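Undergrad: Following is a predicted model, sequence given first.
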Amino acid sequence: MNRSGVPEPKIEFAPKHYICRRASGPLEMDGRVDKPFWAGAEWTDDFVDIEGDSRPKPAKRTRVKMLWDDDCFYFAAELMEDQIWATLTERDSVIFHDNDFEIFIDPDGDTHLYYEFEINALNTVWDLLLVKPYRDGGPPVNGWDIRGLKTAVHIDGELNRPGAANRKWSVEVAMPWASLRECAPYGRPPAAGEFWRVNFSRVEWQVEVQEGTYRKVVNPDTGKPYPEDNWVWSPMGIINMHYPELWGYVVFADENGPESFELPPDERVKWELRKLYYRQRNYFEANGTFAKDEKQLMGDDSWSIVPRIETTGKTFLISAPATDGNGRLYIREDGKLWKE
């Protein structure tokens, strides 16, 4: 069991949300996001820095559309860019070593068994399943593939051609429910009115032109490229996408709605349990044992829950009543969260 500390994100709990409409017809994929198929989908808010308002707004606009039908979950991304480049051509390469666009999906919101997808401007993809976040000792399953995945990229400019009149690149992705249902509640696609936890990331490296080719800008003090920028839809408050509890809420809608989204009260309880999980893990790292009294973790912060803590030498369980009075919500030492 991983008993190392877990950094607590410096952010108010306010994930973005998106009403995902049903697609009105088949998608003919070419990477363009201005065709009739996407007309009924709203754009997300523009991406922000992964750390949120504490950092400057991204220099280049990124936004996403989503749709769904009985077969697939559809994504369209638009990435404004004057330096369009990519190098990786082998599937399941570490795509974020190039500029890329990324999708993260946690179907049941328990932060375990979730999906990551990355794509570059060459339409090379990396799809993987995470058993649990890295902070909780979870290995990535690189051999897992989205069966039936379809992707396309459109370049508004010229790829790997410095000096070209580049404007943007755009991406279309169709992920079949036949694969995504694997980690979904009850092993099925979502129904209208339900939500999944989703987020998006754009990795952007500093590059310059050397001998007619884009090259990453190297920090002369380290001899390595400068760290990449991470721009996201729903900010994380930490430079780490693998905090699924902070991803946005995508609500699936049909012709009968819903038309809006209000955060379910239990989601706030889950967040407060999550904060106690961070602090319990950090308490162990500092003291070599888990806190048995909630006051050791709660401090002077304002809380809406009255938690119950159970510990052994190697494990802990923190719980609080569900808001409807029916059952309790639990979180354990590896971050797994559930209701009984």
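TA: Now that the structure is in, tell me what you want to look at.
Undergrad: drop to CA atoms for contacts and neighbour counts, all remaining ones
TA: OK.
Undergrad: could you pull out the helices for this protein?
TA: 177-180, 265-287, 295-298 (DSSP state H).
Undergrad: Which of those sits closest to Tyr330?
TA: Tyr330 sits nearest to helix 265-287 of all those, at 7.7 Å, using CA to CA.
Undergrad: Going by neighbour count, list what's buried in the closest one.
TA: By 16 or more other CA atoms under 10 Å, the buried positions in helix 265-287 come out as 266, 268-270, 272-274, 276-284.
Undergrad: of the helices of the chain, which approaches Phe73 most closely?
TA: helix 177-180 (6.9 Å).
Undergrad: Pull out the buried positions in that closest one.
TA: In helix 177-180, counting by 16+ other CA under 10 Å, buried: Trp177, Ser179, Leu180.
Undergrad: Which parts of the stretch 151-300 of the chain are strands?
TA: Along the stretch 151-300 of the chain, the stretches classed as strands by DSSP state E, counting those that start in this stretch are 168-176, 195-204, 207-210, 213-216, 218-219, 224-225, 229-232, 248-252.
Undergrad: I'd like to know which elements the longest one is packed against.
TA: So that's strand 195-204. When contacts are defined as 3 or more CA pairs under 8 Å, 6 or more residues apart in numbering; DSSP states H and E, strand 195-204 sits against strand 100-106, strand 229-232, strand 248-252.
Undergrad: Just send the ones you listed back as JSON lines, with distance to Trp68 too.
TA: What follows is the helices and strands packed on strand 195-204, written out as JSON lines (distance: least, CA to CA, whole Å):
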{"stretch": "strand 100-106", "distance to Trp68": "14"}
{"stretch": "strand 229-232", "distance to Trp68": "21"}
{"stretch": "strand 248-252", "distance to Trp68": "8"}
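Undergrad: one more structure, for comparison:
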Amino acid sequence: MEWDTRSSEGKISKLKDAAGKDMPEHNWVWSPQGVVNMHYPERWGYLQFSRQVNTVFRLPYAELQKRYLWLVYYRQKQYREKFGRYATTLAELKITSQVTLENQVNQLQLEATPRQFTATITAPNTPAIRLNDEGLLTYTKP
């Protein structure tokens, strides 16, 4: 939002156009998020610092896994909006239970009741990652 701090009363207020209507927001971030909402950390960009020239960024494996958990999360939210409850199977969300990432098979699991859910992704020799209906991510040791 654009704010004007020049009011004579010392109040902070939103800038207005010539007609007295609020000016539109100018949202900008250094990485596109796909939504106008900074409260989506799963859509934030990544920044890598390196002292080496031509360093290639490689997304951590766990971040690749989390993309599938967020897919379950968003589909669950849509499903609940439509049916008034969470889906109890991945099939209801049209998501397969096996996902291959970097030539490694990952297993997706869903535990759900009408009012809450937890999605888990596991792969050999990596921590299991869980995401619940509140967007809380947790890790467990392999």
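TA: Here it is on my side, so go on. Computed from a predicted model, the values in this text were never measured in an experiment.
Undergrad: Of the helices and strands packed on strand 195-204 of the first structure, give the one that comes closest to His17 of the first structure.
TA: Among these, strand 248-252 comes nearest to His17 of the first structure, with 4.5 Å by CA to CA.
Undergrad: one step back: now tabulate the helices of the first structure in a markdown table and tack on distance to Gly313 of the first structure.
TA: Shown next, in a markdown table, are those (distance: least, CA to CA, whole Å):
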| stretch | distance to Gly313 of the first structure |
| --- | --- |
| helix 177-180 | 37 |
| helix 265-287 | 10 |
| helix 295-298 | 17 |
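Undergrad: so which of the ones you listed gets nearest Val207 of the first structure?
TA: helix 177-180 (35.2 Å).
Undergrad: tell me, the closest one lands on which residues of the second structure?
TA: Alignment note (TM-score structural alignment): helix 177-180 of the first structure is unmatched in the second structure.
Undergrad: can you tell me which of the helices and strands packed on strand 195-204 of the first structure comes nearest to Met66 of the first structure?
TA: So among these, strand 248-252 is nearest, using CA to CA, at 8.9 Å.
Undergrad: ok, average deviation of that closest one from the second structure?
TA: Overlaying the second structure shows strand 248-252 of the first structure at a mean distance of 2.5 Å from the equivalent residues (mean CA distance after the TM-score superposition for the first structure).
Undergrad: now do stretch 277-285 of the first structure
TA: Once fitted to the second structure, stretch 277-285 of the first structure is off its aligned match by 1.2 Å on average (mean CA distance after the TM-score superposition for the first structure).
Undergrad: what stretch of the second structure lies opposite that stretch in the alignment?
TA: Stretch 277-285 of the first structure maps onto residues 73-81 of the second structure, going by TM-score structural alignment.
Undergrad: Name the surrounding residues that touch the matching stretch.
TA: The contact list for stretch 73-81 of the second structure, computed with CA atoms under 8 Å, 6 or more residues apart in numbering, reads Arg85, Tyr86, Ala87, Leu93, Ala119, Leu131, Asn132, Asp133, Gly135.
Undergrad: top of those residues by neighbour count?
TA: Sorting the contacts of stretch 73-81 of the second structure by how many neighbours each has (other CA atoms under 10 Å) puts Ala87 first, at 25 neighbours.
Undergrad: For Val35 of the second structure, see how far away the residue nearest the centre of the second structure is.
TA: Centroid-nearest residue in the second structure: Glu42, 2.9 Å away (criterion: CA atoms, centre = their mean). As for Glu42 of the second structure, its distance to Val35 of the second structure is 12 Å (criterion: CA to CA, to the nearest Å).
Undergrad: what do you get for Leu59 of the second structure?
TA: 21 Å.
Undergrad: again, but for Leu90 of the second structure
TA: Distance, Leu90 of the second structure to Val35 of the second structure, using CA to CA: 25 Å.
Undergrad: Looking at those two, which one has more neighbours?
TA: Neighbours were tallied for Leu90 of the second structure and for Val35 using other CA under 10 Å; the higher tally belongs to Leu90 (18 against 9).
Undergrad: Please say which position in the first structure that one maps to.
TA: Aligned by TM-score structural alignment, Leu90 of the second structure pairs with Glu294 of the first structure.
Undergrad: No more questions from me, cheers.
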